[in-house]
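Student: Structure for this input, please:
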Amino acid sequence: MFDARFERSVNVLCVHDENGAMGLNIGEERAGVTFHEVLGELGIDPQGSADREVLRGGPVEPGRGFILHSLDWGGSDTIEVHGEDGPLCAVSASMDILRAIAAGRGPRRWLMALGYAGWGEGQLEAEMREHGWYAARGDAEVIFDMPASQRWLAAWQAEGIDPALLATTTGHA
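Tutor: So this is what the prediction gives:
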């Protein structure tokens, strides 16, 4: 990738339409920030919820939080994220989901990210033509079951690709 902020990033593309695209980087933790700390800042009692790392979702609005989660929870602001074979997961950005997770009523699988990656109309397509991104199939195990530091390699391996064999230059045929 030509932008160092996205080097070895693993982005779940949440929205992609005629207006642009929005994704969450799930491959990098945000140093020194935990889920319980975020809940505390928002005045939500973490109760018995698991404390987890918070991910650096992207450079846009780095103070805005998103929950990427399994399909077993839905709110009015929930957007389904589709993979090759249909719905893969969902993304929500409400206080309701944070309260539900804290109370043990939230989705079974979830990640929290602060910030997001955004592309204007046609921008992502142009970056793809310049070989700036590789579009892998969505894999719930890579998304939810791998530590953030292992997701980049796991995403390539899930595609059957050894990233050590990738060239650092591209061409056009």
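Student: Please count neighbours and contacts with C-alpha atoms only from this point.
Tutor: Will do.
Student: so A154 sits right up against I143, yeah?
Tutor: No: at 9.5 Å, A154 and I143 do not qualify as touching, with contact defined as C-alpha atoms under 8 Å.
Student: Looking at the two now, which is surrounded by more residues?
Tutor: Using other C-alpha atoms under 10 Å as the criterion, A154 and I143 rank with I143 on top: 25 against 21.
Student: what sits against that one?
Tutor: With contact taken as C-alpha atoms under 8 Å, 6 or more residues apart in numbering, I143 is in contact with 26, 151.
Student: so which helix or strand takes in it?
Tutor: Assigned by DSSP states H and E, I143 belongs to helix 140-145.
Student: now that helix: how far from the chain's centre is it?
Tutor: Distance of helix 140-145 from the chain centroid (C-alpha atoms, centre = their mean, to the nearest Å) equals 11 Å.
Student: Name the next helix or strand downstream of it, please.
Tutor: Trace forward from helix 140-145 with DSSP H and E and the next one is helix 151-158.
Student: who does that following helix touch, helix- and strand-wise?
Tutor: Contact here means 3 or more C-alpha pairs under 8 Å, 6 or more residues apart in numbering; DSSP states H and E; on that basis helix 151-158 packs against helix 140-145.
Student: Another sequence for comparison is provided below:
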Amino acid sequence: MEKRTTSGPRKLLLMLPNTEFYNNKFLYFSRHENADFFNDSVIFLCEHSKSGAFGFVMNQPTDLSESILLSKLNLNKNNKHETLKHVLRGGPVDTDRLFVLHNTNGVKFQQTTRISDDLFLTTSNDILESIARKKIDAKYKIIVGYCGWAPGQLESEIKQNSWHIISSDMDLVFDTLPNLVVDKLSEKIGYNLRTIVSGENSH
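Tutor: A predicted model of the protein is given here:
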């Protein structure tokens, strides 16, 4: 499966009102290939249009806690931000780049893009500074890397039944531990995602 693409969060694409596109949906990788990066992954799809798609894996935490990350960036000098929350591994593209997905935009940041009415993506360091100082009044996830698809690539993979499409839930994005996302999503939709077999229809 090709993972690198010309599409990505550097410049968000216009959202197109087309039922073939799945903006703000969850994708679950349904092929059960243990060696694949996406095995057992739930991806929040931020953008999907004829120009490509990108999103973030919601259930792959890194070994790096937010506190340690902020300390490494010299943003946590007074240890104001102490948490066991871990940075998420958002995907195999740009794995040295940080993103913050958050649910309000009460504070103006340098590089913020609206994903939906109440969801934003910020890529500038000023939001990390606000997090370190506990000056952000929002739910958020710090993410490294992202998932990207070239034009038509995701559509082709969906036709091959590689992905199970599910309505998103912001509680699962922001309020659920990564290791519980698949279980909680399975409870929500009424069947165990880990038992689906590639070839079944998506919902």
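Student: I'd like the TM-score for the two structures, please.
Tutor: The TM-score (TM-score structural alignment, normalised by the length of structure 1) is 0.84; 166 aligned residues with a C-alpha RMSD of 2.1 Å.
Student: thinking again about what came up before, pull up the aligned stretch in structure 2 for the helix holding I143 of structure 1.
Tutor: On structure 2, the counterpart of helix 140-145 of structure 1 by TM-score structural alignment is residues 170-175.
Student: buried stuff in the matching stretch?
Tutor: For stretch 170-175 of structure 2, a neighbour-count test (16 or more other C-alpha atoms under 10 Å) marks 172-174 as buried.
Student: Distance check, the one residue sitting closest to the centre of structure 2 against K77 of structure 2.
Tutor: Closest residue to the average C-alpha location of structure 2: F56 at 2.3 Å, with C-alpha atoms, centre = their mean. Distance of F56 of structure 2 to K77 of structure 2, given as C-alpha to C-alpha, to the nearest Å: 29 Å.
Student: Tell me the mean distance between the helix holding I143 of structure 1 and structure 2 once they are aligned.
Tutor: Once the two structures are superposed, the average separation between helix 140-145 of structure 1 and the matching residues of structure 2 is 1.0 Å (mean C-alpha distance after the TM-score superposition for structure 1).
Student: what do we get in structure 1 for N39 of structure 2?
Tutor: Checking TM-score structural alignment: N39 of structure 2 goes with E7.
Student: Report the spatially nearest residue to its match, omitting neighbours in sequence.
Tutor: Computed as C-alpha to C-alpha, 6 or more residues apart in numbering, the closest residue to E7 of structure 1 that is not its neighbour in sequence is M1, at 5.7 Å.
Student: Touching, that neighbour and W133? I think so.
Tutor: Yes: applying C-alpha under 8 Å, one finds M1 of structure 1 in contact with W133, separated by 6.7 Å.
Student: so where do the helices sit in structure 2?
Tutor: Counting by DSSP state H, one finds helices in structure 2 at the ranges 66-72, 125-132, 153-159, 170-174, 181-189.
Student: so can I have TSV of those helices showing distance to D96 of structure 2?
Tutor: TSV is the format used below for those (distance: least, C-alpha to C-alpha, whole Å):
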stretch	distance to D96 of structure 2
helix 66-72	12
helix 125-132	14
helix 153-159	24
helix 170-174	22
helix 181-189	24
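Student: Ok, which of the ones you listed comes nearest D118 of structure 2?
Tutor: Nearest to D118 of structure 2 among those is helix 170-174 (9.8 Å), distances taken as C-alpha to C-alpha.
Student: Quickly note the distance from R30 of structure 1 to R56 of structure 1.
Tutor: 5 Å.
Student: Looking at the two, which one has more neighbours?
Tutor: The residue with more neighbours, out of R30 of structure 1 and R56, is R56; 25 against 14, by other C-alpha under 10 Å.
Student: isn't the more buried one right next to V33, touching?
Tutor: No: using C-alpha under 8 Å, R56 of structure 1 is not in contact with V33; the gap is 9.8 Å.
Student: Quick one, which of the helices of structure 2 gets closest to Y140 of structure 2.
Tutor: Nearest of the helices of structure 2 to Y140 of structure 2, taken as C-alpha to C-alpha: helix 170-174 at 6.3 Å.
Student: excluding its backbone neighbours, what's nearest Q153 of structure 2?
Tutor: Spatial nearest neighbour of Q153 of structure 2, excluding adjacent residues (C-alpha to C-alpha, 6+ apart): G52 at 7.4 Å.
Student: The one you found maps to what in structure 1?
Tutor: When structure 1 is aligned by TM-score structural alignment, G52 of structure 2 is paired with G20.
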